[in-house]
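K.L.:
here's my sequence, what's the structure:
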Amino acid sequence: MKPIVVIPARMNSSRLPGKPLADIHGEPMIRHVLRRGLEADVGPVLVAAGDPEIANALALAGGNVILTDPNLASGSDRSHAALSSFDLDGNYDVIVNLQGDMPTISPSLLRKAISVLDDPQIDIVTLATPISDPAEAERTAVVKVAMEPAAENSSTGRAIYFSRWPIPYGARNLLHHIGLYVYRRNALDKFVAAQPSQLERLEKLEQLRALVLGLIIGVAVVDTHPLGVDTPEDLDEARRLLAPSAAAIS
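P.N.:
Below is the predicted model:
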């Protein structure tokens, strides 16, 4: 496999406008995400920027930047467009779609997700973490995944369905979906070429399009849920988590 990390980012966010450039200890958030991608050390890192301000903020930060149409519907569409411009010869066959609002994600999670593609039947990989708070299970903002384990007590398996409702019924432990995706390149091509499915429109979850298309989504269950920055409160938490240590300050 020859992976590439692609980070889609755009300025237009309804809950936190301009969040790729939100300051976190003197640097825009998108630089922190870029750093996480580089630290994973799985391949080159490409930022799919929907706005020139994002490209300008990364001018001296390393990595590669491709400007994409700001009107593209999703991060997967943005990643596909950037990759099509950056890699005309199709050298990279695995695309790690790392959202541009995950500045605290552990690089090890990217490596973990890629490893699931050792199973040749898997087309796409995503992550999930157990839900311990019953209130979290009831929140519609928390996406749940019903996974069929590869074996009894296995931490990997295949996604059967995603929903904003608590699924599957009767499960002792529900799984909170983490919005990181690793695509085989032909699966990403197939995904972005298809129209949104009826289930996708109902649940407002694009990963359901992949299931409707018959693509197999592998799931790796991990211990922690990386923070996604969607609100001012999330931004404050990211600043806390990324605060320099006292040793580093001294």
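K.L.:
from now on I want contacts and neighbour counts done on CA atoms only, so please keep to that.
P.N.:
Noted.
K.L.:
which helix or strand contains the most centrally placed residue in the chain?
P.N.:
Residue closest to the average C-alpha location in the chain (CA atoms, centre = their mean): residue 180, at 2.5 Å. Taking DSSP states H and E as the criterion, residue 180 maps to strand 175-184.
K.L.:
packing partners for that strand?
P.N.:
strand 94-97, helix 107-115, strand 124-130, strand 144-149 (3 or more CA pairs under 8 Å, 6 or more residues apart in numbering; DSSP states H and E).
K.L.:
please repeat the previous calculation with a cut-off of 7 Å.
P.N.:
strand 94-97, strand 124-130, strand 144-149 (3 or more CA pairs under 7 Å, 6 or more residues apart in numbering; DSSP states H and E).
K.L.:
and this one, please, so the two structures can be compared:
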Amino acid sequence: MEFVVIIPARYASTRLPGKPLADICGKPMVQHVYEKACLSGASKVVIATDHQKVFDEVSRFTRDVVMTREDHQSGTERLAEVVDSLKLNSDTIVVNVQGDEPLLAPENVSQVASLLNDSRAPMATLSVAIEEQDEVFNPNAVKVVSDINKNALYFSRASIPFDRNAMMTKGSELHLAPFQRHVGIYAYRAGFIKQYIELSTSPLEVLESLEQLRVLYHGFNIKIEQAHVTPHAGVDTPEDLEKVIAYLKSSNA
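P.N.:
Next comes the predicted model:
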């Protein structure tokens, strides 16, 4: 199985400016992500940035870096530009890995790629089991339900599936086994990335503020499977950054 990893690394961040270059134990965050992705078995790992500082820093440890436009409205648009610049075949499997996940599990990258390798679906992603009841009702935790063939049926910020007996009977215990939280790692066929940005916006994605619903709305399959390794949280804030640094220091102690 061959696949390419693309790591978007935008410089601008409201809560953590210059996030890709944040120092983590002597290396910029994006380098940690790159090195983890290289362990996934990918045939190529490319970093895509919109800022010269990031480009220059990344060039110190790899030649596989491309400069993209600053005016993209979504990460998928940026991905499409990179696919064009690399002249990837339309059937090439592309895994989009976020540049703010320095604790990325390489096993999950290869897993999501293999979901496409074993099917003709244009897109794949992962989930994890929900283990805390509060997460079921947390709108920031995106829930997903799937069918017997590992096709996603729906993604929602609401508590899906709806446990009718537990939620409508006072004092009943909510059983967590059916609940899955979506993990934001995606694999695409390169040709579908360009097709996706041409699809019309769906009313469902607007209501839920979830771009992946556009794919289901237009009748395409998204393969999904529970992640082999439970992912660590990404870095959005200075506090997140400190937690990652502390974790790596304790792991290497």
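K.L.:
circling back: closest to residue 189 of the first structure out of the helices and strands packed on strand 175-184 of the first structure?
P.N.:
Residue 189 of the first structure lies closest to strand 94-97 among those, at 10.9 Å (CA to CA).
K.L.:
returning to that earlier point: got the contact list for the counterpart of the residue nearest to the centre of the first structure in the second structure?
P.N.:
When the second structure is aligned by TM-score structural alignment, residue 180 of the first structure is paired with residue 185. The contact partners of residue 185 of the second structure, by CA atoms under 7 Å, 6 or more residues apart in numbering, come to 96, 97, 125, 126.
K.L.:
out of these, which is nearest to residue 38 of the second structure?
P.N.:
Looking across the contacts of residue 185 of the second structure and measuring by CA to CA, the closest to residue 38 of the second structure is residue 97, at 11.4 Å.
K.L.:
from residue 17 of the second structure, how far out is the closest one?
P.N.:
20 Å (CA to CA, to the nearest Å).
K.L.:
which one's more surrounded, those two?
P.N.:
residue 97 (23 against 15; other CA atoms under 10 Å).
K.L.:
quick revisit: which one, of the helices and strands packed on strand 175-184 of the first structure, ends up nearest to residue 187 of the first structure?
P.N.:
Among these, if distance is taken as CA to CA, the winner is strand 124-130, at 7.1 Å.
K.L.:
name the helices or strands packed onto that closest one?
P.N.:
Secondary elements touching strand 124-130 of the first structure (3+ CA pairs under 7 Å, 6+ apart): helix 107-115, strand 175-184, strand 217-221.
K.L.:
average offset between it and the second structure?
P.N.:
Superposed on the second structure, strand 124-130 of the first structure shows a mean distance to its aligned partners of 0.5 Å (mean CA distance after the TM-score superposition for the first structure).
K.L.:
tell me how far that strand is from the chain's mean position?
P.N.:
Relative to its parent chain, strand 124-130 of the first structure has a centroid offset of 10 Å by CA atoms, centre = their mean, to the nearest Å.
K.L.:
what does it contact?
P.N.:
Under CA under 7 Å, 6+ apart, the answer for strand 124-130 of the first structure is 113, 116, 173-178, 180-184, 216-225.
K.L.:
what about the following helix or strand past that strand, how far off from the second structure?
P.N.:
As assigned by DSSP H and E, the chain's next helix or strand after strand 124-130 of the first structure is helix 134-138. If you overlay the two and look at helix 134-138 of the first structure, the average distance to its match in the second structure is 1.5 Å (mean CA distance after the TM-score superposition for the first structure).
K.L.:
quick one on the thing from earlier: now the residue nearest to the centre of the first structure: how far from residue 111 of the first structure?
P.N.:
Distance of residue 180 of the first structure to residue 111 of the first structure, computed by CA to CA: 12 Å.
K.L.:
same check, this time on residue 84 of the first structure
P.N.:
23 Å.
K.L.:
that'll do, ta.
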